[in-house]
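Asks: Okay, structure incoming, though there's no sequence with it:
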């Protein structure tokens, strides 16, 4: 075993992590063939499989999941009688959105102002490199003291449930004593944080039809029912005057009792324009982590450029609804569908189609694994561990909690606010990658010791 501290070993591995992250970011692994070719995801999955084999993982496999994507699995045996820890990340990414708004190419890792920019750099290809760096550091210090399973998903961003369905059909595959989900983030850079709750998600497509075809707005406007106008009224009914979500049958009065999110910090993190008010009521933490939140993700309507003077016969939208722990995604979807149909004016014909969903999640923060992580974070950061919620969804969490009720689930990761995940110019902090890789290595060591005590 080397005489250098574990922290120095981790630091020495960061240049390799950067080079490999650049390779992985170069794959435009958006799990939507309408946007990017499937071959990009397949190349990314093959890269992950090769990386696991190079680290000595056994039983490395590309798992064909029911939604048509691939997840990557590997097993690294530990000492006899050691606990098993499952490490999770995903290699699929969000589309780059407006590529012209990126200051550097989205699929080319670029260093700028002390951060590494590229789609997936933080969410969640960087999470995979965090896992690999922690394991490599431990290997130079005698090896991982636990049995390690790694699962890297290929469709997390799409919410299509491929890995959840695969895990349910193969319940022995991902069994573990503790599960580290590397797809969350610190409350801010340098503040070690675990995420204790996730909001669930429903994706609902709504279609409105009022006419057999478009009509001249001068000849028929004023009496002909406008499908786009109907859709706008329906979408407006999802919020009250303050902007708070108001959907019939869905309680929006939850309160958060943990970490507070100061409004000034939120305005800065979210880059809210001067003079623009925040929406909703209650504390920021209530709104983000304890209450439902509706967002209109897209609208099918004629663009401004090239629009004609027409009454629209049809229109559509994709609506996202996030719900906190305590809600059921299935019943929430039914309530959203019923609300939209009831809100349709003029007898407009409405069809709703659920496009994705994920159940909310709440962790047990009093478990031994959380104590081990608190010790590890304290050593890596020199700060006490904070516990926060997260407004996003990781559908697999609830599936794992259901399949393995005795497993301890922790959520950490690189998606702190400055990372701007899902937006243009996504980036990762190399300092966070280094400290979290060290924290994960220390966690595996402390957790193994706690289970053998």
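Replies: Right, received. Where do you want to start? None of the values given here were measured: they were computed from a predicted structure.
Asks: C-alpha from now on. contacts and neighbour counts both.
Replies: OK.
Asks: all helices of the stretch 51-200 of the chain, in order?
Replies: Remark: helices assigned in the stretch 51-200 of the chain by DSSP state H, counting those that start in this stretch are 125-139, 162-169.
Asks: Kindly reformat these as TSV containing distance to residue 242 and mean neighbour count.
Replies: Output for the helices of the stretch 51-200 of the chain, formatted as TSV (distance: least, CA to CA, whole Å; neighbours: other CA atoms under 10 Å):
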stretch	distance to residue 242	mean neighbour count
helix 125-139	37	25
helix 162-169	36	18
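Asks: What I need now is those helices written out in CSV, including distance to residue 176 for each item.
Replies: Below are the helices of the stretch 51-200 of the chain laid out as CSV (distance: least, CA to CA, whole Å):
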stretch, distance to residue 176
helix 125-139, 16
helix 162-169, 13
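Asks: Where does the residue of the chain positioned farthest from its centre sit, in terms of helix or strand?
Replies: In the chain, the residue that sits farthest from the middle, by CA atoms, centre = their mean, is residue 219; the gap is 48.4 Å. Using DSSP states H and E, residue 219 falls within helix 217-220.
Asks: other SSEs contacting that helix?
Replies: Judged by 3 or more CA pairs under 8 Å, 6 or more residues apart in numbering; DSSP states H and E, the packing partners of helix 217-220 are strand 310-311.
Asks: C-terminal to the strand it packs on, what's the next element?
Replies: strand 314-323.
Asks: what does that following strand rub up against?
Replies: Strand 314-323 is contacted by residues 199-211, 213, 227-228, 231, 290-301, 329, 360, 391-393 when judged by CA atoms under 8 Å, 6 or more residues apart in numbering.
Asks: and after it, which helix or strand comes next?
Replies: Downstream of strand 314-323, the first helix or strand assigned by DSSP H and E is helix 329-343.
Asks: another structure for you, compare them:
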């Protein structure tokens, strides 16, 4: 199988590069014709492998569903990926054009080259590796709006769920532990995103005439945001759940290198680093609406807003976590300032019971492809659709895998795919289909 996949890789890479050249950014501000083009290109790739394919739209971006039957009585495996991508950001931050895939030092650079068009092509490569002798039934589901919250996913699952039902689900949108060490993602944090507005005045007034007695909204907002952490940097919102992560070796030096933390800047929080990253709550201010430095004047600003992203423990209820955050913000309003909290997005986490024959075969396939045993990891980021699949298909074994590694920089400038790891991912998925097909029926 390794030799077979190696022979397929030049064509697989060419198809990946063609997909990557399509700027399929699903955010409203970008041309959605490109997302349509990406969906059709994905559909054509699946049709070429003998799948019956349809493009579905349930109020959102186009998703692609394809199916190919396996031998009589064989289990069905559903393969998930997404074809939409994040905005590229400022082209000046990239060392090569974001939508022109470019190889440097064994890595393929480009927006979506890893997240998640390589996931799409890993599925295609596994199908090509088996050719006419597919050992299982396969359903491929490639979403078109994962990067903007998967708003239409519940409707897709409601209206097309029976087409997606499977004995095992492979969700290719995560990462491996490092280059050379495969991983199964067994926990994901949930997420809450809110916008908090602080108001102290009904209009702006002269800072010289009224400053010292009248609070401005920006200072009040800053003080409010500061209450969400204690002096050590731990989240100070009472009542949030927390867990402990896998006991893997993750020294602070690796965290600093992978995150780009500047010399002299301290690591925040307490407990093991991986628990802080994977299973404990985290709160980040990700945006501010205030006058810019260039446009500011000597005025007490009457109102200011911040966007807050909160990651929650894998087993924490998302709405309960939102209420705890909201109560904290309202209770800590400085100087009687008016505080409003708007829920913008929520999502449940995921904790897998990663045992049973499908997980055994997945670990064996990874060991075969990499030549070393995989590790179980958590991911601090949130993939709410995983919880949606777990709820819709409670009997299916859900495998969260991926093509990324710590140097991928998904969502950032210079996103890249390690080509050697990508080939091993393709080998592992082809072997996984074979191993699941060989399980007792």
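Replies: Sure thing, it's come through. Just so it is clear, the structure is predicted and the values come from calculations on it, not from any experiment.
Asks: Drop the TM-score for these two in here.
Replies: Put the two chains on top of each other and the TM-score (TM-score structural alignment, normalised by the length of the second structure) is 0.96; 441 aligned residues with a CA RMSD of 1.6 Å.
Asks: re the thing from before, give me the angle between the helix or strand following the helix holding residue 219 of the first structure and strand 314-323.
Replies: Sequence-wise, the next helix or strand downstream of helix 217-220 of the first structure (DSSP H and E) is helix 227-236. Helix 227-236 of the first structure and strand 314-323 meet at an angle of 10 degrees, taking axes from the mean of the first three to the mean of the last three CA atoms, to 10 degrees as the criterion.
Asks: mean deviation of helix 227-236 of the first structure from the second structure?
Replies: With mean CA distance after the TM-score superposition for the first structure, helix 227-236 of the first structure departs from the second structure by a mean of 1.3 Å once superposed.
Asks: again with stretch 435-447 of the first structure
Replies: Mean deviation for stretch 435-447 of the first structure: 0.4 Å (mean CA distance after the TM-score superposition for the first structure).
Asks: In the second structure, what stretch matches that stretch?
Replies: Alignment of stretch 435-447 of the first structure against the second structure: residues 424-436, by TM-score structural alignment.
Asks: What are the buried residues along the matching stretch?
Replies: Counting neighbours by 16 or more other CA atoms under 10 Å, one finds that the buried residues in stretch 424-436 of the second structure are 424-436.
Asks: likewise stretch 224-238 of the first structure?
Replies: Applying 16+ other CA under 10 Å to stretch 224-238 of the first structure flags 224, 225, 226, 227, 228, 230, 231, 232, 234, 235, 237, 238 as buried.
Asks: Repeat that for stretch 56-65 of the first structure.
Replies: In stretch 56-65 of the first structure, counting by 16+ other CA under 10 Å, buried: 57, 60, 61, 62, 63, 65.
Asks: Would you check that the last one makes contact with residue 156?
Replies: No. No contact is recorded between residue 65 of the first structure and residue 156 when judged using CA atoms under 8 Å, the distance being 11.8 Å.
Asks: which residues in the second structure does stretch 216-230 of the first structure match up with?
Replies: The aligned range for stretch 216-230 of the first structure is 206-220, by TM-score structural alignment.
Asks: typo on my end, it should be stretch 313-321 of the first structure
Replies: Counting by TM-score structural alignment, stretch 313-321 of the first structure corresponds to residues 302-310.
Asks: The aligned partner of residue 178 of the second structure in the first structure: how many residues sit nearby?
Replies: Under the alignment (TM-score structural alignment), residue 178 of the second structure pairs with residue 188 of the first structure. Neighbours of residue 188 of the first structure under the rule other CA atoms under 10 Å: 17.
Asks: Leaving out chain neighbours, which residue sits closest to residue 188 of the first structure?
Replies: The shortest distance from residue 188 of the first structure to any non-neighbouring residue, by CA to CA, 6 or more residues apart in numbering, is to residue 416 (5.3 Å).
Asks: what's the counterpart of the one you found in the second structure?
Replies: Using TM-score structural alignment, residue 416 of the first structure pairs with residue 405 in the second structure.
Asks: gap between its match and residue 49 of the second structure?
Replies: 28 Å (CA to CA, to the nearest Å).
Asks: Looking only at neighbour counts, state which of these two leads.
Replies: residue 405 (23 against 17).
Asks: Can I take it that residue 261 of the first structure is in a strand?
Replies: No. Residue 261 of the first structure sits outside any strand when classified using DSSP: H, G, I helix; E, B strand; the rest coil, being coil.
Asks: can you tell me which residues contact it?
Replies: With contact set as CA under 8 Å, 6+ apart, residue 261 of the first structure has these partners: 283, 284, 285.
Asks: number of nearby residues for the second one?
Replies: Taking other CA under 10 Å as the neighbour definition, residue 284 of the first structure ends up with a count of 19.
Asks: Apart from its chain neighbours, what residue comes closest to residue 296 of the first structure?
Replies: Per CA to CA, 6+ apart, closest to residue 296 of the first structure is residue 319, 4.6 Å.
Asks: my bad, residue 284 of the first structure
Replies: Going by CA to CA, 6+ apart, residue 284 of the first structure has residue 261 as its nearest residue, at 5.8 Å.
Asks: now residue 65 of the first structure
Replies: Nearest to residue 65 of the first structure is residue 162, by CA to CA, 6+ apart, at 4.9 Å.
Asks: Distance-wise, check the aligned partner of the one you found in the second structure relative to residue 267 of the second structure.
Replies: Counting by TM-score structural alignment, residue 162 of the first structure lines up with residue 152 in the second structure. For residue 152 of the second structure, the distance to residue 267 of the second structure (CA to CA) stands at 38 Å.
Asks: try residue 356 of the second structure
Replies: 38 Å.
Asks: more neighbours, these two?
Replies: With neighbours defined as other CA under 10 Å, residue 356 of the second structure and residue 267 compare such that residue 267 has more, 13 against 9.
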